[in-house]
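Student: quick one: sequence plus predicted model below, questions after.
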Amino acid sequence: MSNTGTAKIALIDSHPLMRECISSYLAGFDYSITLQVGDGKELIDQLTKENVPDVCLLEFNARKKNGYDIIKMLRSSCPNMKIAIYSMQTGPVENKIPSGADVIIPDQISIADFKSTLDNLIQRQPFVAS
């Protein structure tokens, strides 16, 4: 976490509306949404030593690359960054910790549990959200 105590979050979602909704929601808490992009390549292109986030929140079923490819790119370029994956589509994201993500946020999770999952990720080891 950054020196200010505010967790820095990068948000990857190919849907601008979802990015804005998630960003607006999290901005009301102790999070700083430092980067919002449509795909993993955009994030990699925008990362510098000064703006590496604590957590990358990744919509797993992005249009340009699948989540596995994005996670592989992120692990290579930012090995200490935590990765949380989610999907608004039922199915393939469930139980995919082997993907390299630190946590999976299921599609049926409540908004309160979504935030709680991020809080736990910042403070704990890999797990699957309930």
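Tutor: Received the coordinates, thanks.

Student: when you work out contacts or count neighbours from here on, use the C-alpha atoms and nothing else.
Tutor: Will do.

Student: please enumerate the strands of the protein.
Tutor: 7-12, 31-37, 55-59, 82-86, 103-105, 127-128 (DSSP state E).

Student: need the ones you listed in JSON lines (columns: distance to Ile70).
Tutor: Shown next, in JSON lines, are the strands of the chain (distance: least, CA to CA, whole Å):
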{"stretch": "strand 7-12", "distance to Ile70": "10"}
{"stretch": "strand 31-37", "distance to Ile70": "12"}
{"stretch": "strand 55-59", "distance to Ile70": "9"}
{"stretch": "strand 82-86", "distance to Ile70": "10"}
{"stretch": "strand 103-105", "distance to Ile70": "15"}
{"stretch": "strand 127-128", "distance to Ile70": "19"}
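
Student: got TSV for these, with distance to Asn120 and mean neighbour count too?
Tutor: Formatted as TSV, these follow (distance: least, CA to CA, whole Å; neighbours: other CA atoms under 10 Å):
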stretch	distance to Asn120	mean neighbour count
strand 7-12	12	24
strand 31-37	13	19
strand 55-59	12	26
strand 82-86	11	24
strand 103-105	10	26
strand 127-128	9	16
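
Student: excluding its backbone neighbours, what's nearest Gln89?
Tutor: Once flanking residues are discounted, Gln89 sits nearest to Asp107: 6.7 Å by CA to CA, 6 or more residues apart in numbering.

Student: what's the one you found in contact with, if anything?
Tutor: By CA atoms under 8 Å, 6 or more residues apart in numbering, the contact list for Asp107 reads Tyr86, Ser87, Met88, Gln89, Thr90.

Student: contacting residues around the residue positioned nearest the centre of the chain?
Tutor: Nearest residue to the geometric centre of the chain (CA atoms, centre = their mean): Leu57, 0.9 Å. Counting by CA under 8 Å, 6+ apart, Leu57 touches Ile9, Ala10, Leu11, Ile12, Ile83, Ala84, Ile85, Tyr86.

Student: if we can go back for a sec, the residue nearest to Gln89 and Ile122: what is the separation?
Tutor: 20 Å (CA to CA, to the nearest Å).

Student: this is the comparison structure:
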Amino acid sequence: MNAPGTIRVLLVDNHPLVLEGLEALLKTYDHIEVVGTAGMARTGLELALRTRPDVVLMDINMPQLSGIDAIELFRESLPRTRILMLSMHDSREYISTSVLHGAAGYILKDVSTDEIVSAIEAVASGKTYFSSGVSEVLLEKRSNASPVPLTTREHDVLLLIAAGRSNRDIAQSLGISEATAETHRKKIKKKLGIATTAGLVRFAIDNGLTSPEADIPTTG
């Protein structure tokens, strides 16, 4: 039996040294249980079906089936399992495609172990998470960004949502109450016709949104 609050994690990466290192590091955290490791996405999916992890920490570039293509397979077979991408690539294409396929977060391989754990904790609790380097790419303005019918404050809230922030984090960052942050979140969803937080993240990515008026802090 798992201890209450234990997060079950499956590691998928085609580099044995990365797998061994991650497994060894994560095992030093009492609330994280590594239920298995796999060197290929399909092997990881088979293992996940047996172990039912809370979070799959998965690389992108793997033989036969890429991590991005595997996201949907995991989501279809294990809808309650959250997918967190771990990659050396910080390109908008990789990040946005991962989110569009259903990943709950994206972190870079050069982040600290503590940040990896923070990301695992966040996605396991139903939130999204993007490491600092990824957040910068995520919020980078594109020249063809589409205008959206949001106020400046709603725009800032949307950016923080896209960076994986909770209502409490948003409230602290913008100097508002949690209730107000939740109200803004609901209004944004209504204006954009988007029902889920994941949908808001995808919208922000697709539109390359950024806010010159606000200093949006990075995650981590």
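Tutor: Structure's in. What do you need? Predicted model, so just to flag it, every value in this text is computed and none were measured.

Student: TM-score for these two?
Tutor: Overlay of the two chains. TM-score (TM-score structural alignment, normalised by the length of the first structure): 0.85; 128 aligned residues with a CA RMSD of 2.0 Å.

Student: how far away is the residue nearest to Gln89 of the first structure from Asn95 of the first structure?
Tutor: The gap separating Asp107 of the first structure from Asn95 of the first structure is 12 Å, by CA to CA.

Student: all helices for the first structure, in order.
Tutor: For the first structure, helices defined by DSSP state H occupy the ranges 16-27, 40-46, 67-77, 111-123.

Student: reformat the contacts of Leu57 of the first structure as a markdown table; add distance to Asp45 of the first structure.
Tutor: Listed next are the contacts of Leu57 of the first structure as a markdown table, based on distance: CA to CA, whole Å:
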| residue | distance to Asp45 of the first structure |
| --- | --- |
| Ile9 | 16 |
| Ala10 | 13 |
| Leu11 | 14 |
| Ile12 | 13 |
| Ile83 | 17 |
| Ala84 | 20 |
| Ile85 | 20 |
| Tyr86 | 22 |
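
Student: what about the second structure, which of the residues you listed hold up?
Tutor: With both residues aligned by TM-score structural alignment, their matches' CA atoms under 8 Å, the contacts of the contacts of Leu57 of the first structure that the second structure also has are Ile9, Ala10, Leu11, Ile12, Ile83, Ala84, Ile85, Tyr86.

Student: ok, these vs Thr117 of the first structure, which is closest?
Tutor: Distance to Thr117 of the first structure across those (CA to CA) is lowest for Ala84, with 9.0 Å.

Student: any buried residues in stretch 24-32 of the second structure, and which?
Tutor: If you call a residue buried by 16 or more other CA atoms under 10 Å, then stretch 24-32 of the second structure has these buried ones: Leu26, His31, Ile32.

Student: show the subsequent helix or strand relative to the longest helix anywhere in the second structure.
Tutor: Criterion DSSP H: the longest helix present in the second structure is helix 178-192. Downstream of helix 178-192 of the second structure, the next assigned helix or strand under DSSP states H and E is helix 197-207.

Student: which residues of the first structure does that following helix align to?
Tutor: Per the alignment by TM-score structural alignment, helix 197-207 of the second structure matches no residues in the first structure.

Student: tell me what that helix is packed against?
Tutor: Where contact means 3 or more CA pairs under 8 Å, 6 or more residues apart in numbering; DSSP states H and E, helix 197-207 of the second structure is packed against helix 92-101, helix 152-162.

Student: so which of those is the most packed in?
Tutor: helix 152-162 (a mean of 22; mean count of other CA atoms under 10 Å).

Student: in stretch 125-135 of the second structure, what counts as buried?
Tutor: In terms of neighbour count (16+ other CA under 10 Å), stretch 125-135 of the second structure has its buried residues at Lys127, Thr128, Tyr129, Phe130, Ser131, Ser132, Gly133, Val134, Ser135.

Student: reformat these as JSON lines; add distance to Ala171 of the second structure.
Tutor: Output for those, formatted as JSON lines (distance: CA to CA, whole Å):
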{"residue": "Lys127", "distance to Ala171 of the second structure": "16"}
{"residue": "Thr128", "distance to Ala171 of the second structure": "17"}
{"residue": "Tyr129", "distance to Ala171 of the second structure": "17"}
{"residue": "Phe130", "distance to Ala171 of the second structure": "19"}
{"residue": "Ser131", "distance to Ala171 of the second structure": "20"}
{"residue": "Ser132", "distance to Ala171 of the second structure": "19"}
{"residue": "Gly133", "distance to Ala171 of the second structure": "23"}
{"residue": "Val134", "distance to Ala171 of the second structure": "22"}
{"residue": "Ser135", "distance to Ala171 of the second structure": "18"}
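
Student: show me which of the residues you listed is closest to Ile205 of the second structure.
Tutor: The closest of those, once distances to Ile205 of the second structure are taken by CA to CA, is Ser135, at 10.4 Å.
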